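*Asks:* here you go, sequence then predicted model.
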Amino acid sequence: YFLSEYTAKSSMAFTKNDAYWDADNVTLDEVKLTYYDGEDVGSLYTNFDKGAYNVATLNPNDPSYADAKKKYPEAITYGMQDTTTYYASINTNRSNFTNSKKDAVAQESAKKALLNQDFRQAITFAFDRGSWNAQRAGEDAKEKALRSMLTAPTFVSIGEESYGQVVQKELASISDEWKDVKLDDGQDGFYNVDKAKAEFTKAKEALGSEVVYPIQLDFPVDQADTVAVQRAQSMKQSIEASLGKENVQLNIVELDHDTYLNSTYYAEDISQQDYDFTIAGWGPDYADPRSYLDIFNVDNGAVVQRVGVMPGKNQDIAKSIGLDSFTTDLVAANAIVDDLDARFTAQAKAEAKLLDQAVFIPLISLGGTPRVTKAVPFSGRYSVSGVKGSDLYKGIELQEEPVTGKQYDKAKAAWLEAKTKSNAEAQEALADHVAK
């Protein structure tokens, strides 16, 4: 496609390139995308209903959802989880308090608390991620998109086990609080009030008189993003209810769009990061857990600064939050190039160590939210890594009427069967090639 139209914060359009070598499989002559700032959550459905959009996500907490269920009762579907992982980054080395109302004592108390592993684990166990996601997906689908690892648990296999199963066993072997934690997609294996209180008690004993309670944690959000604000309120409610408002207080800092981005996502180094918590996401570029795990490598990680460590610097902080040891294990795992099972097992051990340090809280993947669509199920491209998957419009076909749940389920079953067969043939061909 050629970019044929672009208006900032309005829309962009793409026109088919007839000179493309595989133009016969480019089924849409034009694709138009409309900018959405997150404020009017019902507008997506309204525009679909009017015929302006061919696909729209639905928000069960918005009044428009009742109309969608009435008009399209058989056509509300849920896409599969993908390999993108969204997570909450915990800033353990904050120095910027431009948008904070915390005084100097509260600032220092929060930093000391966040440098304590038990405190970070307490926050992890105190956070009801299902209720948080329900603000977007609705109560019935609140767990459909949940993810409890950085790497998608079925991203690769290790013998007869999934990568996630091996990480889960390795995590359980580290300490008792992880023994019954499940890391499968689509469920919340973290939320546990009793564990949260137990870890907080350990943290409080270790911190002693160094901090003043309640520990105040700032969580900035884009004030125009309705769902983000609702999710922040849910996060605040569950953490404070689990640990007690007298112990931990989550401050929701509502900012205009540009200020929010500049103090979080666009911050170039730790001195510009104005938060204790922020939401980020990552998707793999290639089919190896390294594509996820390298982002927290203290020497060159793409997002390690989000948790308070500038790549190659701040090694005192890196050591305090266990990322130095994680990096050592990861580098050793990545060096194994002659045995994939051994490589992935070593990476799984490194990921278990990363999860145990709780410098980030896995949240969700894409997918798993209600929608209405006229895109023929599985007519487009698919990939678990890189940019050759659902982000491409090549091959997508549209139909006149919205896709029904029965149509989607039938297409999914056929697609999964074909995928399993194709994967088996590829594995057999690879084995033959290695044998030769």
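*Replies:* Now that the structure is in, tell me what you want to look at.
*Asks:* switch to C-alpha atoms for all contacts and neighbour counts from now on
*Replies:* Noted.
*Asks:* quick check, residue 150 in a helix?
*Replies:* No. Per DSSP: H, G, I helix; E, B strand; the rest coil, residue 150 lies outside any helix segment and is coil.
*Asks:* residues touching it, list them.
*Replies:* Residue 150 makes contacts with 85, 87, 292, 293, 351, 362, as judged by Cα atoms under 8 Å, 6 or more residues apart in numbering.
*Asks:* what about the fifth one, how many neighbours?
*Replies:* The reference is to residue 351. Using other Cα atoms under 10 Å, the number of residues around residue 351 comes to 27.
*Asks:* assign it to helix, strand or coil.
*Replies:* Residue 351 is classified as helix under three-state DSSP.
*Asks:* where does the residue nearest the centre of the chain land in three-state SS?
*Replies:* Of all residues in the chain, the one closest to the mean position by Cα atoms, centre = their mean is residue 86, 1.3 Å from it. At residue 86, secondary structure determined by three-state DSSP is strand.
*Asks:* ok, structure two:
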Amino acid sequence: MKKKFSLLLVLLLAVSTFLAACGGDKKTDGKKEGAAGGSDTKDEQVLNLAESSEIPSMDSALATDAVSFNVMNQVYEGLYRLGENDDAELGMAAEEPEVSEDGKKYTFKLRDAKWSNGDPVTAQDFVYGWQRVLNPDTAAEYAYIMSDIKNASKVNEGKAKPEELGIKALDEKTLEIELETEVPYFKALLSFATFYPQNQKFIEEQGDKYGLEANTSVYNGPFTLSDWKHEQSFKLSKNKDYWDADTVKLEEVNFNIVKDTTTAVNLYETNKIDRVGLSAEFVDKYKNDENFKTRGEASVFFLRLNQDSKNSEILKNENARKAFDSAYDKQGMVDVLLNNGSVPAYYLVPKDFVTGPDGKEYRETAGEAFGGFDVEKAKDYWAKAKKETGIDNVELELLNYDSESSAKIGEYFKEQLESNLDGLTVKIKAQPFKQKLDLESKGDYDFSFAGWGPDYPDPMTFLDMFVTDGSHNQMGYSNPEFDKLIEQAKTELSSDPEARWQAMVDAEKILFDDQAISPIYQRGVSYLERPYVKNVLDHSFGADYSYKWASIEN
């Protein structure tokens, strides 16, 4: 995310498009007209939204992106789910667990809950789901997020049997989890999609079709995915068998896939969707509208600089990477192209995200002076890179999303870099979301416009992406000292919060001393939302939204 994103970083969607979405053509009785047009009242418990991408996967063992995690958060449930203020609230866990004195063993009692096919949700569903994530044959990119579980890394590397993983079903409703080290944010981590249970019998019946259609998935969350027209729309329907169904007010959440903001705004103005994200030109148009809202997020966008690409000679050169980072105006980008509350990023771990053991916000401790726009410095770095590599002219391919807002950002990069770095030609390759993720995973690109949202409330959710051969590294970066600090922060320093925090600060500095990536901006969102839409929860990590508590209230 979540981030990852994710969660997801997880890896996120591009730019200013608001990651909530659109749907059916339900009629409403208009009584009061808002400044943007459309009705400010509604009679049904139906939320209509617009999503900017197809769902890449509904298999929680394989998903890596914000869109998938957002949908799965509505239709699946782990031991916990995120509630208001991102608090971890009981999900499939019936009560808070028994925790050993050393903080390494958790024993959970599960509530009586059902899958949408009528099967009970059991402790064995968690054992199977987690073992499946870590099975090397699954090739789950997010397997590393389970590294805190005892023997998880050994199982994932094929050096231990799945039964040796630190998770056991003591009986049908009792689950025991053992950790390698104490994890202060463990309950929040358990809300993340990779830790969901999975129904073994159903998955084996579906085979290769599992998670590819609405009817080849099985659900245990507040909603079910009741309809999925690929690349067009999808629908969530209230899950009548959900253990807390009485809390769920919405009967439907409809999403239409809309890739350009103009179309989405038109849908909002004609009463076909209830919430819409705004790009720069629409922010100016609607900023005085009574339904206009803006907020900051913990998602950071950056350029991946692929040192394993076909043009690796130039991209492996540190001066070349520093030239790229210095050659474009981040402030101008957020002011003109985004205009939505986003701010320039001179860091990886975002501002206003987490607080350290000293009570200070992370960025206050770590600082943020990692690069910046300086044309003369960029030219100097570029001249040194040319001399060191013997390359005078080079064409680099910029991998990009295919959304309207991303296209503008891609053209901005092309103009700035070509203008300020003599001999550089940038060719833009725009791809649908799922295909872009696939090309990044394969390392089939030169540099890429990418983003990451946090999966859990700790700087590590950003930093461990870039360890050598990490599944989300995807760009051939390697620094042994960086790897060592990340490993220490995950293991031997876990009982020394101050030293652990400093190790992460030092690791981030190494990342930018090497100019492994070029940070661009920390995302903000500006949007219009009908006043009858209540209690859609926006999360700072994990899935972007929760609709469990949402409702339509006039």
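*Replies:* That came through fine. Values in this document were obtained by computation on a predicted structure and should not be read as measured data.
*Asks:* circling back: quick one: the residue nearest to the centre of the first structure from residue 361 of the first structure, how far?
*Replies:* Separation of residue 86 of the first structure from residue 361 of the first structure (Cα to Cα, to the nearest Å): 9 Å.
*Asks:* picking up where we left off before, highest neighbour count among the contacts of residue 150 of the first structure?
*Replies:* Scoring those on neighbours with other Cα under 10 Å, the highest-scoring entry is residue 351 at 27 neighbours.
*Asks:* hang on, residue 85 of the first structure packs against residue 155?
*Replies:* No. Using Cα atoms under 8 Å as the test, residue 85 of the first structure is too far from residue 155 to be in contact (11.8 Å).
*Asks:* residue 277 of the second structure against residue 261, yeah?
*Replies:* Yes. Residue 277 of the second structure lies in contact with residue 261 (Cα under 8 Å); the separation is 7.4 Å.
*Asks:* more crowded one of the two?
*Replies:* Ranked by neighbour count (other Cα under 10 Å), residue 277 of the second structure and residue 261 place residue 277 first, with 27 against 24.
*Asks:* for residue 377 of the second structure, give me its contacts.
*Replies:* The contact partners of residue 377 of the second structure, by Cα under 8 Å, 6+ apart, come to 323, 326.
*Asks:* let's verify it: helix, strand, or coil?
*Replies:* Secondary structure, three-state DSSP: residue 377 of the second structure is helix.
*Asks:* so what corresponds to it in the first structure?
*Replies:* Under the alignment defined by TM-score structural alignment, residue 377 of the second structure is paired with residue 195 of the first structure.
*Asks:* what's the spacing between that match and residue 117 of the first structure?
*Replies:* Per Cα to Cα, residue 195 of the first structure is found 14 Å from residue 117 of the first structure.
*Asks:* what do you get for residue 291 of the first structure?
*Replies:* Distance from residue 291 of the first structure to residue 117 of the first structure, by Cα to Cα: 25 Å.
*Asks:* next, the distance between the ends of stretch 150-169 of the first structure.
*Replies:* End-to-end span of stretch 150-169 of the first structure (Cα to Cα): 16 Å.
*Asks:* ugh, wrong one, I meant stretch 489-496 of the second structure
*Replies:* Start-to-end span of stretch 489-496 of the second structure (Cα to Cα) is 9 Å.
*Asks:* quick one: buried residues of that stretch?
*Replies:* 489, 490, 491, 493, 494 (16 or more other Cα atoms under 10 Å).
*Asks:* mind checking what residue 456 of the second structure lines up with in the first structure?
*Replies:* Alignment note (TM-score structural alignment): residue 456 of the second structure maps to residue 286 of the first structure.
*Asks:* leaving aside the residues next to it on the chain, what's closest to its match?
*Replies:* residue 385 (5.1 Å; Cα to Cα, 6 or more residues apart in numbering).
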